[in-house]
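S.K.: Next one to model:
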Amino acid sequence: MGRLHWNFADRSRWSGPWLAVGVIALAGCLHALWWRDALLTQRQDMVERAARLARRAAMQQRPAAPAVPAALETVFAEMHYPWMDMLDSLRAATPAGVDLLTLEPDSGAIRRVHIRGVADQTQSVFELVTALHQDPAWSSVQLVSQARNGDASPPPGQHSIAPLPGGPGSSGALPPTLSFSLLAEWRGL
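M.R.: Okay, the predicted model is just below:
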């Protein structure tokens, strides 16, 4: 004879395999939540470290100095010339009959100057060049140009200045008949 099923009660849904699946699913969800929290904590630590490094780098970097325009570079270069020493040396070397009109820095080299003036004789210009060659404060003195003229006015386009006060050529008994230009390098003393 066969077995009779006299128990009509429903089986419990929480029994057996369903219970195991539920426990595994709950464990998986808890693990995912723990992993998410760990990743968020790591992300926050990385963001804080990057912010600290950025602040430290910003403090270490000094602001770059603005570039100096080329026009100001020439002005600053001219300011480095020892003008008073040059003028005193030129006064001492200038012979009688020579009037120096301009003294200006050369744009191509530091401490090189153009000297323009007028003289009553060619020999006076050569005496000036010789005197500057003998002065240890000057080097590479060159006569760039000389031209005969009938009056004491400088060439067109040149701004003349008064002769050096107290210089040997400031008396000017004869009108100057020779314009000249020198290029010299100042070494200093």
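
S.K.: CA atoms for contacts and neighbours, from now on please.
M.R.: Will do.

S.K.: top strand in the chain by residue count?
M.R.: Ranked by number of residues, the top strand in the chain under DSSP state E is strand 138-148.

S.K.: The very next helix or strand once past it to strand 138-148, inter-axis angle?
M.R.: Helices and strands here follow DSSP states H and E; after strand 138-148, the next one along the chain is strand 178-186. Strand 178-186 runs at 170 degrees relative to strand 138-148, counting by axes from the mean of the first three to the mean of the last three Cα atoms, to 10 degrees.

S.K.: which helices and strands sit right next to strand 178-186?
M.R.: strand 112-119, strand 138-148 (3 or more Cα pairs under 8 Å, 6 or more residues apart in numbering; DSSP states H and E).

S.K.: Name the stretch among those that sits most buried.
M.R.: Ranked by mean neighbour count under mean count of other Cα atoms under 10 Å, the helices and strands packed on strand 178-186 are led by strand 112-119, which reaches a mean of 23.

S.K.: ok, residues contacting the longest strand of the chain?
M.R.: Applying Cα atoms under 8 Å, 6 or more residues apart in numbering, the contact partners of strand 138-148 are 129, 132-133, 177-188.

S.K.: before we go on, could you also do this sequence so I can check it against the first one:
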Amino acid sequence: MSIRIDFSRTRRHTPWPWLVALALAGWAAWLGLQYRDTQAELLRVRGESARVAAAQARRAQAAHPEPIRVAPERVRAINAAIGQLNVPWLDLTEALEAVRPEGITLLAMQPDATHSTLLIVAEADRAEMLADYAQALAARPPFRRYTPVKQNQVTALGKPRLQLSFELEWAS
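M.R.: Okay, here's the model as predicted:
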């Protein structure tokens, strides 16, 4: 009986290294396809984002149009009108009525807000009454001083009366 010993290695063909290589190649191919799909999706999202941003910009521009240019003289006229509306009527009328004696009739009040003056036209029987009234107003806040403008003699109901126009300056 003889035993035969073979020291050379026998070659067996095992398929597992090839299967591992094939699996790795398939996995790499799948990763490549996923990368391509992700890049395509990224490009689509960026394009959509740009379209949305452009639409928002158009809506914002439509919502906020260019400011209207107004001529300087029109701005001055608007500011003057607003100034006339901001006349402190309550203070002025309270001061006018507080010192008005019997026998004096207020015919007109015309404010000038730009100069803080009030033109008063008053009527009375005597000039001294009108002068005293104007001086009393100038001494009472919110007024500071008065300036006589015009004096007329008028006839009302067959009776001669005196009209005095004067400006009162008020403290702003």
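
S.K.: Any idea what the TM-score comes out to?
M.R.: The TM-score (TM-score structural alignment, normalised by the length of structure 2) is 0.53; 111 aligned residues with a Cα RMSD of 3.2 Å.

S.K.: returning to what we had before: where does the longest strand of structure 1 end up in structure 2?
M.R.: Counting by TM-score structural alignment, strand 138-148 of structure 1 pairs with residues 143-153 of structure 2.

S.K.: how big is the offset of the matching stretch relative to structure 1?
M.R.: Once fitted to structure 1, stretch 143-153 of structure 2 is off its aligned match by 1.1 Å on average (mean Cα distance after the TM-score superposition for structure 1).

S.K.: What is the aligned counterpart of A81 of structure 2 in structure 1?
M.R.: Match for A81 of structure 2 (TM-score structural alignment): V75.

S.K.: tell me the SS of its match?
M.R.: helix (DSSP: H, G, I helix; E, B strand; the rest coil).

S.K.: Return the distance of it relative to S139 of structure 1.
M.R.: Separation of V75 of structure 1 from S139 of structure 1 (Cα to Cα, to the nearest Å): 23 Å.

S.K.: which secondary structure element contains E128 of structure 2?
M.R.: helix 127-138.

S.K.: Show the contacting residues for the aligned residue in structure 1 for T117 of structure 2.
M.R.: Alignment note: T117 of structure 2 maps to R112 in structure 1; criterion TM-score structural alignment. Residues in contact with R112 of structure 1 (Cα under 8 Å, 6+ apart) are 105-106, 183-186.

S.K.: can you tell me the helix or strand for L100 of structure 1?
M.R.: Going by DSSP H and E, L100 of structure 1 is part of strand 98-105.

S.K.: sorry, that was for L40 of structure 1
M.R.: helix 17-60.

S.K.: Tell me which residues of stretch 79-99 of structure 2 come out buried.
M.R.: Residues of stretch 79-99 of structure 2 classed as buried: 84, 87, 92, 95-96 (neighbour count, 16 or more other Cα atoms under 10 Å).

S.K.: What's the local residue count around G97 of structure 1?
M.R.: Residues contacting G97 of structure 1 under the criterion other Cα atoms under 10 Å number 23.

S.K.: Distance-wise, check the most centrally placed residue in structure 2 relative to Q61 of structure 2.
M.R.: Geometric centre of structure 2, nearest residue: P67, 11.8 Å, by Cα atoms, centre = their mean. To Q61 of structure 2, P67 of structure 2 is 11 Å away according to Cα to Cα.

S.K.: ok, back up a step: which one of the helices and strands packed on strand 178-186 of structure 1 lies nearest to L100 of structure 1?
M.R.: Nearest to L100 of structure 1, of all these, is strand 112-119, at 4.1 Å by Cα to Cα.

S.K.: That closest one against structure 2, how far on average?
M.R.: Strand 112-119 of structure 1 sits 1.1 Å off on average (mean Cα distance after the TM-score superposition for structure 1).

S.K.: Distance from the chain centre to that strand, please.
M.R.: 31 Å (Cα atoms, centre = their mean, to the nearest Å).

S.K.: and if you look at stretch 87-101 of structure 1?
M.R.: With Cα atoms, centre = their mean, you get 37 Å for stretch 87-101 of structure 1.

S.K.: Find me the equivalent region of that stretch in structure 2.
M.R.: Going by TM-score structural alignment: stretch 87-101 of structure 1 matches residues 93-107.

S.K.: Could you tell me how many residues sit around D99 of structure 1?
M.R.: By the criterion of other Cα under 10 Å, D99 of structure 1 has 27 neighbours.

S.K.: That one and A131 of structure 1, how far apart?
M.R.: Using Cα to Cα, D99 of structure 1 is found at 15 Å from A131 of structure 1.

S.K.: next one: A147 of structure 1
M.R.: Distance from A147 of structure 1 to A131 of structure 1, counting by Cα to Cα: 21 Å.
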